[in-house]
Each structure stands twice: as structure tokens, then as C-alpha cells.
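[1] missing the sequence, but the structure's below:
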């Protein structure tokens, strides 16, 4: 079988191992007439024709039909095809094949270097690739590609969680090392995932529990923003159907909420807050005030939320209904005077947890914000 030349992310050995499902060690090689550049604004590289350069890469020999099926599945999710090339191997010119995009809508940027990519995107990509390859044999590359943004967003949430450290005053010194996982199953893994664990953990007295089953719903990190105009002393609320309330049998499943959205891969929490406020509320915050970062329901949901108050001007002449039709959204927004907002909270009309938390924060800090 013709060997494959990898010029980009599959040069990263841990990623190649995940995609192939086995260990394979390629040899160094070069592709004359090309350079490897960042795809501008993206997290991956592209080949750019350059007569005076040679693209550094690796050459993979001994690939099996199963290897090719797995590689075609992984690269097929990104609309890549195999193209015949001749590379310079350790012993001279070698016929090879390389994955090239069917269409290249990206603009080349600066030269791409593997270590720079590993430092910035490596861990996230390994986690995302694990989820992509778990779909091998169950879904088409096109189905995986359609939900790839949420796969990467979920992967980023793992990376962010691993770097998160809270102050420890009254908290116990117990850590992840005091939990043992014996098995993990994912009976459902699409836009959301359901994970079933078999675990045991160390008790506060130092002994260990018996192994037991625990299940969680994995979403991905998100932010909420409550737009507030201190001049008019008004907030903007959004309202939409929430299937969780409907599924529980609530006769009023349309809920009043703050602006909310999942944190995309490569975004900070603040980036998402600004983007979602523009998309859902059609306003531009001039400042964000962090309310809190927290787990909304950690007994069964794997998600971290960061809530903000967004300072902005709230005009009467605005778009009052929005949302992405491609995602089946139908969202209206309403301007609410502060005093009415407090009355709604006290009467129990506000039942969305981040909204309740944000309104209470605003009640504590309103005078400072208005000043």
C-alpha cells in the first residue's frame, strides 16, 4: 500500500495513535515545492505551493486497510481527499499520498510549526479526536463534521477544568487522586453526551467506598449575560422554549433567561459573553462584571457556567425576536425595569438559576454600577 505523508497535526504521535487505534511510528520526510502555513484564523495548518521550499513531515509505511478506513473517516469529516505526490524520504524520492482539502477556502498565514500547535491546541485536539473516533463505524464523516464544533467545545471544557484551582480554606484536601474509575461507558454521544461511570472514592475518614455506578450528562462550558442599562435602570431578558422544563411536565416551558451560550473552542469566557450578547440580544456590551463561576448541578451535569452582568445601552427600537433558524431557535427579548425585575423574582416568575443568581448580584451591586 502506498505510504502516506503527514505534514500537519497527524505528525503529532499521540494524535496519530488515537486516529489509528494503534501505535505506528512514521519516518521523517519532506514534500518539495510546498510550505506548511497556518490557515488564517483557524486551528490547523494547510499546504501552500512554494517552489523554493519543502514541507517538513513524516511518512507512514505499513498502513492496513483498517488504518486507511480510520484515516479516511477522520480526515473525511473535514472534507479532505488523498492526492498522489512524491516526497523525499530517508533513501531518496518516494511515491506517497497526502490528504488535501477538496476545496481550500482558507487564506495561508504564517509558517506553521508542530510544537507551537501542540502547545496551543494539542490537548484539546486529542480529547476531540477521541470523541470523533468513537463515532467510527456508527456515524458518517458528514454527521461527525456537523457536530464537530460542539465536540471541540466539550474538549475545551475538559482542558479548562484541568487548569482550574479553587482556594482551599474549609474545603477538604481530597482531589481527583482520591477517586478510582474502573469503567466508563457512553451510551449516548451526540450534541450532548451521557456517561456512565463505575467508581469508588475515599471517604473523609480515609477508608474507601464500594464501587458503584454513577451517570452524568455532559454538556460543555457556557456563559450567561444579563444585559443592564444603568442609565435607564433596565435589564434585557430573553424568552424561549426550554425542553428540560417541557420534559419534566411543566405547563409553562417557555422560560425567561439571561443571554446564554456554549463556549466555543479557542474562545475565552469573555469572548463568548460578547458574542452571544450580540447574537441573541443584538446589543454590544461596553463592560462585563463577573457574577460567579460555578457548577449549576454537579450531581448529574458536567458543566461549568460563568455568569456576567453586561453593561450596555438598551434601546426601544431593537430587534425583538431572533435566534438561529438552523438550530431551531425562536428567541424573543424584553426590556424590564429594575423594580419590576425584583418583583418578578420575589413572586417566583424567574426560575432560571443563572438569572436568579444574576438578579441577586445586581440587587447587591446596582447602586455601584449606576454611580
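    That came in fine, so what should we check first? The shown structure was predicted, so the numbers you read here are calculated from the model rather than taken from an experiment. Residues are numbered from 1 along each chain as shown.
[2] all contacts plus neighbour counts: C-alpha atoms, from now on.
    Will do.
[3] All the strands of the stretch 101-250 of the chain, in order from the start?
    108-111, 179-189, 193-201, 212-218, 222-229, 234-241 (DSSP state E, counting those that start in this stretch).
[4] Return the most buried member of the ones you listed.
    Mean neighbours per residue, mean count of other Cα atoms under 10 Å, is largest over the strands of the stretch 101-250 of the chain for strand 222-229, with a mean of 27.
[5] Check this structure for its longest strand and report it.
    strand 45-60 (DSSP state E).
[6] Identify each buried residue in that one, please.
    Across strand 45-60, burial judged by 16 or more other Cα atoms under 10 Å covers 45-48, 54-60.
[7] Next secondary structure after it?
    Downstream of strand 45-60, the next assigned helix or strand under DSSP states H and E is helix 65-76.
[8] need the contact list for residue 196.
    Under the criterion of Cα atoms under 8 Å, 6 or more residues apart in numbering, the contact list for residue 196 reads 184-187, 213-216.
[9] how about these in CSV, adding distance to residue 232?
    What follows is those, written out as CSV (distance: Cα to Cα, whole Å):
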residue, distance to residue 232
184, 52
185, 52
186, 49
187, 50
213, 52
214, 48
215, 46
216, 42
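[10] Okay, helices next: where are they in this protein?
    Per DSSP state H, the chain has helices spanning 13-20, 65-76, 114-117, 123-134, 141-146, 148-162, 243-247, 269-276, 338-347, 353-370. These are given in chain order.
[11] this is the comparison structure:
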């Protein structure tokens, strides 16, 4: 029977290990659950397939396969994010850590639709070397995303987008329409750069030139697993290049604004620009603007 499993995504050893977990009497049931959710599709890089398989199998015995299959797209988005996270960032100042420094005793998923919330009972190694008491931590899961600010170095202007945002609305903001950089989730199988170029077409009708990396970062690491890749894109922004765009099937209604660099910084200073990715990107552009204009 095991020979029959090695088809589709299960032909990859890393995926099969993720599905089976430890060898046990329920191997067949675990494989059947995975196949019922994914169909065994082999349509992504192996690292993403394996990370997605881990997320799928974390719900084995907790959720019906049909329920998990109905939101497989978002599970894949989060699996791709986990695959990218394994690479990690430098640890020159912070303490180097190993996976065993965090021990999870229970994991649940109290909410899962477009986004998800995972709750962990865990302990972590403290700076004194001992394990912490078991604590409960909830994490908001949305997958990784990109932001990209189009910049015309010849005209010294940028393109901002304006759209309704549910976060400010939920807070009770008097005006939940936000001025932002172009932004969107990274689809499974995409690189961050590919996602930035796709989103620019969808949200602003723009074909981007060279991408300059601003930063990769967690915007709110205390509660949210989202990791952002922010860019400035060099491009041509003539008069009339701003319009109203968006993917109709996603109810997007996005208006573009062409403004000069000085006007951008004035908006940051006044507080009208009130979201971290655009503020961070504007400050990066302020530092690098001279170099970009010399290209």
C-alpha cells in the first residue's frame, strides 16, 4: 500500500514525512485525510508542499477534511509563508535559538475562514536557560504580503493608492479609507517580487521597472504572523497615470494619487498617512532618493 502513496505530492519524501508524522497504525487514515483535502496536487515547490502538508495534518482529527479543503487556498498561503520563514534572519545581536527552544503542548484553531487564529499552549527557553511555565498565546495568521511604492525619479513623484480598510473601521476610525503603498498577499508558488509586480497591475495598472528592497519585517510580532516585504519600484509616472483599479471579484475599489515626494513627506508629517509600511517606505525613500535620482 505504501508504494501506492508515492504519487503526486506524496512522491516527495519531505511531504510524505509531514503527512505520516510518526509511524503508526493510522498511517492510511492520515494519507486519506491529506488526499481528501489536497487531492495530492503537486503544483508548488517542494518546501511549500511540505509546509502546507504540516498545516493540513495539524488539523487531522480536529476538523473534517471537507472543511479544511474549502479553505485550502489560504492554508497554502500560510504554508508558503512557513517555508520562507525557515530561512530566518541574522542573529548577530539577538540570541541564537534552536527549534527545541519552544515546546508546544497543545495547538488549536478557534477561528478559520479567510484568515485564521491559532492558539498555542507552549513553553520557551528563558535567558537564564530554564524553560518558562506553560503559557497560552494566540496568533493571527494571514500569510506573507508585499508592499510596493512606485517612484518616478525623473519627475520626483510617487503613486499612492486609497481604499477602504476594515482594520481602521473595526477600530472606529472616523475615516477608514487609507492612503497606502500598493499591497497584497503573496500567492502560493510566487516570489515576493512576482507578487509586487502582479499587485501593481491589479491595483494601479502599472508595469514596474527595477525593484529596490526596503525591508522585510513583522509589522506586529506580538500578535500577528504576517511578514511584509516592502519595495520601492522605479517606473514612469506621467500625468494621467493614476486611475481607479482593483479586482472586481474581490470587491476592490482602489483609487490612485500622483503626488510629489515633498507632498508625500508632508502627508507623513501631518499624520494623514497612518500605516506603518508606507511610513517606513517613505523614510527609506527620503534616505535613498538622491541615489535613485542619479541612476
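    Nice, thanks for sending it over. Please read all numbers here as calculations on a predicted model, not as lab measurements.
[12] TM value for the aligned chains?
    With the length set by TM-score structural alignment, normalised by the length of structure 2, the two chains reach a TM-score of 0.85; 290 aligned residues with a Cα RMSD of 3.2 Å.
[13] What count of nearby residues applies to the residue mapped onto residue 187 of structure 2 from structure 1?
    With TM-score structural alignment as the criterion, residue 187 of structure 2 lines up with residue 264 in structure 1. Residues near residue 264 of structure 1, counting by other Cα atoms under 10 Å, number 22.
[14] Apart from its chain neighbours, what residue comes closest to residue 264 of structure 1?
    residue 153 (4.8 Å; Cα to Cα, 6 or more residues apart in numbering).
[15] I'd like the distance between the one you found and residue 263 of structure 1.
    6 Å (Cα to Cα, to the nearest Å).
[16] more crowded one of these two?
    Shown here are residue 153 of structure 1 and residue 263; by other Cα under 10 Å, residue 263 has more neighbours (27 against 23).
[17] check contacts around the residue nearest to the spatial centre of structure 1.
    Central residue of structure 1 (Cα atoms, centre = their mean): residue 153, 0.5 Å from the mean position. By Cα under 8 Å, 6+ apart, the contact set of residue 153 of structure 1 is 220-221, 262-265.
[18] quick one: what's aligned to residue 214 of structure 1 in structure 2?
    Counting by TM-score structural alignment, residue 214 of structure 1 corresponds to residue 137 in structure 2.
[19] which residues touch that match?
    Contacts of residue 137 of structure 2 (Cα under 8 Å, 6+ apart): 119-122.
[20] out of these, who's nearest residue 266 of structure 2?
    Checking the contacts of residue 137 of structure 2 against residue 266 of structure 2 with Cα to Cα, the nearest one is residue 119 at 41.0 Å.
[21] any idea how far residue 219 of structure 2 is from the closest residue to that closest one other than its chain neighbours?
    Leaving aside its chain neighbours, residue 119 of structure 2 sits nearest to residue 138 (4.3 Å; criterion: Cα to Cα, 6+ apart). Using Cα to Cα, one gets 16 Å for the distance from residue 138 of structure 2 to residue 219 of structure 2.
[22] looking at structure 2, which of the contacts of residue 196 of structure 1 still make contact?
    Here the contacts of residue 196 of structure 1 are checked against structure 2 with both residues aligned by TM-score structural alignment, their matches' Cα atoms under 8 Å, and the contacts held in both are 184-187, 213-216.
[23] quick one: which of those residues is nearest to residue 164 of structure 1?
    Using Cα to Cα, those come closest to residue 164 of structure 1 at residue 216, 19.9 Å.
[24] Give me the nearest residue to that closest one, chain neighbours excluded.
    Nearest to residue 216 of structure 1 is residue 300, by Cα to Cα, 6+ apart, at 4.5 Å.
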